[in-house]
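Peer 1: give me the fold of what follows.
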Amino acid sequence: MNARKLFLGFFVLACAGCSSILEALLASDLSVYIHEPSGYYQTSAVITVGGSVYVKSNLCEYVYLSVEPGGYDNSEYLPGGSWSISAHLTEGLNTVTVYAEGTNGDTGFPASATFYLDSMKPAITFSGSYINKKFYTDQDIVFSGSVYESNKIKVCGYECSSGEWGHFVFTSGTYNWNVTLTNIQYNRSYIFEVIAEDAAGWQKTTNFTFFVTNTNT
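Peer 2: Sure thing, here's the model as predicted:
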């Protein structure tokens, strides 16, 4: 019995500060989550980022949002568990960081996501001279050129009845393309078209009509 009383007395003494320690541990269990998926945006520099906050021991009072490299900051009073805040993006890659603050001042664990603002369409260039758009041959005709800042490209002729999408993933730089049109016939006009599409969904289309003849006139 004495041993049992001694053990219980030691346990009570040892746990005299347990409640404050437990409160501190629970108070730090404040996490914010971003539900709005990361992705590419074309034109709007202002997007709405939304998510939720997980709180165990204290109410979440504010949600703070920051955007880099633009240096934009915003906050929202949050009596509930979900949030939605506008974020101002700058051209290129943006890192959005969100953290919540509880009623006891604890900021918990932040969350971050990346958003890419792309307001520019890809650029298409042609190599060689196609000024007169007339060819005096029945041989295969080769077109070539480049596409800047695009991750998809389609090149086609014969009113776009030929040609397939090719996927080339890069964020900047130039992709060189070429296509050979076969079975070209005399005295006929054709349409040649190049389509480029970037990750944000921007498309750029360039096409022209050319004529194939067997007389140099």
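Peer 1: every contact and neighbour count from this point should use C-alpha atoms.
Peer 2: OK.
Peer 1: so which elements touch the helix or strand containing Val155?
Peer 2: Using DSSP states H and E, Val155 maps to strand 152-156. In terms of contacts (3 or more CA pairs under 8 Å, 6 or more residues apart in numbering; DSSP states H and E), strand 152-156 is packed against strand 165-167, strand 174-181, strand 188-197.
Peer 1: Val96 is nearest to which of the ones you listed?
Peer 2: strand 188-197 (25.6 Å; CA to CA).
Peer 1: specify the angle between that closest one and strand 174-181 in degrees.
Peer 2: Here strand 188-197 points in a direction 150 degrees away from that of strand 174-181 (axes from the mean of the first three to the mean of the last three CA atoms, to 10 degrees).
Peer 1: buried residues, strand 188-197. List them.
Peer 2: By 16 or more other CA atoms under 10 Å, the buried positions in strand 188-197 come out as Ser189, Tyr190, Phe192, Glu193, Val194, Ile195, Ala196, Glu197.
Peer 1: just checking, next helix/strand downstream of the helix or strand where Leu13 lies?
Peer 2: Remark: Leu13 resides in helix 2-14, with elements defined by DSSP H and E. Next in sequence after helix 2-14, counting helices and strands by DSSP H and E, comes helix 18-27.
Peer 1: please generate a structure for the following sequence too, so the two can be compared:
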Amino acid sequence: MTEEIDGPIRVLVADDHAAVRAGLRLLLEAHGVEVVGEAGDGAAAIRNARALRPDVVLMDVRMPGTDGIEATRAIVADSLAQVLVLTTFDLDEYVFGAVRAGAAGFLLKTTSGPALQAAVEAVARGEGALSPEVTRRLLDRFAQTADGAPTPSPEVPGLAELTAREREVLSALGEGLSNSGIGQRMHISASTAKTHVSRVLAKLGVVSRMEAAVLARRAGLSD
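Peer 2: Reported below is the predicted structural model:
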């Protein structure tokens, strides 16, 4: 889902700590983002996302009962909203599960108001929300086997179906570039880049830019 958002971005905040939800609401509303609802656990996040249809769900991963990973998977599967994961640690193991579940990106809970606003806006546009440094660390971790060794001779389903142009787009996704960044690199408009990205995701059979970026790393298309 990669669409332009008309009007204020509508956000649902999911965290099991009321004080955290209140703080996030204050930060978001101070930067022009509309908080349409809150949820104290994953099950409530799913119900509220279905009822309120926000543009973005800010999702804590560690919640009682239905956790953020399961909630993310359900919300993405039903195309209810984009999901931006919040975590205390930048390489929290839960984050990897959330990205595999289709999260568009993740942020630390210590992120500043302006950075949070920028991330929410990027995710609402269907783009990832990771700094280049964190993106490299995350994707490098995904590209390793359980014992920490590089994944040998990766086979990426759907890779052979990509055109040369689409492989270039996939490489850019592996570097964490936005549609605008891809457009600048390839000398095309951001809207054309967006179209290429959508085609790449469809051919690879993935639901998020982050998943495509992981495959780019595994295929050796990005450093």
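Peer 1: TM value for the aligned chains?
Peer 2: The TM-score (TM-score structural alignment, normalised by the length of structure 1) is 0.22; 87 aligned residues with a CA RMSD of 6.0 Å.
Peer 1: re earlier: how about the helices and strands packed on strand 152-156 of structure 1 in JSON lines, adding distance to Ser20 of structure 1?
Peer 2: Formatted as JSON lines, these follow (distance: least, CA to CA, whole Å):
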{"stretch": "strand 165-167", "distance to Ser20 of structure 1": "58"}
{"stretch": "strand 174-181", "distance to Ser20 of structure 1": "61"}
{"stretch": "strand 188-197", "distance to Ser20 of structure 1": "58"}
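Peer 1: quick one, which of those gets closest to Leu6 of structure 1.
Peer 2: From those, taking CA to CA, the stretch that ends up closest is strand 165-167, at 74.8 Å.
Peer 1: end to end on stretch 179-193 of structure 2, go ahead and measure it.
Peer 2: This stretch, stretch 179-193 of structure 2, spans 6 Å end to end (CA to CA, to the nearest Å).
Peer 1: same check, this time on stretch 141-156 of structure 1
Peer 2: 12 Å.
Peer 1: how close does the nearest residue to Ile141 of structure 1 once chain neighbours are set aside get to Arg4 of structure 1?
Peer 2: Spatial nearest neighbour of Ile141 of structure 1, excluding adjacent residues (CA to CA, 6 or more residues apart in numbering): Leu181 at 5.2 Å. Using CA to CA, Leu181 of structure 1 is found at 95 Å from Arg4 of structure 1.
Peer 1: between these two, who's got more neighbours?
Peer 2: Comparing Leu181 of structure 1 with Arg4 by other CA atoms under 10 Å, the one with more neighbours is Leu181, at 16 against 9.
Peer 1: correct me, but the more buried one touches Tyr190?
Peer 2: No - here Leu181 of structure 1 lies out of contact with Tyr190, judged by CA atoms under 8 Å, at a distance of 10.2 Å.
Peer 1: for Ile75 of structure 2, grab the count of nearby residues.
Peer 2: Residues near Ile75 of structure 2, counting by other CA under 10 Å: 24.
Peer 1: in a helix, it, correct?
Peer 2: Yes - according to DSSP: H, G, I helix; E, B strand; the rest coil, Ile75 of structure 2 belongs to a helix.
Peer 1: enumerate every residue touching it.
Peer 2: Ile75 of structure 2 is in contact with Ile46, Ala49, Arg50, Ala81, Gln82, Val83, counting by CA atoms under 8 Å, 6 or more residues apart in numbering.
Peer 1: now Leu116 of structure 2
Peer 2: Leu116 of structure 2 neighbours (CA under 8 Å, 6+ apart): Leu28, Leu107.
Peer 1: now do it against Glu34 of structure 2, distance only.
Peer 2: Taken as CA to CA, the span from Leu116 of structure 2 to Glu34 of structure 2 is 13 Å.
Peer 1: Val56 of structure 2 too?
Peer 2: 10 Å.
Peer 1: those two: which is more packed in?
Peer 2: Counting neighbours by other CA under 10 Å for Val56 of structure 2 and for Glu34 shows that Val56 has the greater number, 26 against 18.
Peer 1: and the contacts of Ile75 of structure 2, which is closest to Phe96 of structure 2?
Peer 2: Val83 (13.6 Å).
Peer 1: where does that closest one land in three-state SS?
Peer 2: Strictly by three-state DSSP, Val83 of structure 2 counts as strand.
Peer 1: burial count for it?
Peer 2: Neighbour number of Val83 of structure 2 under other CA under 10 Å is 33.
Peer 1: for Ala172 of structure 2, see how far away it is.
Peer 2: If you go by CA to CA, the gap between Val83 of structure 2 and Ala172 of structure 2 works out to 21 Å.
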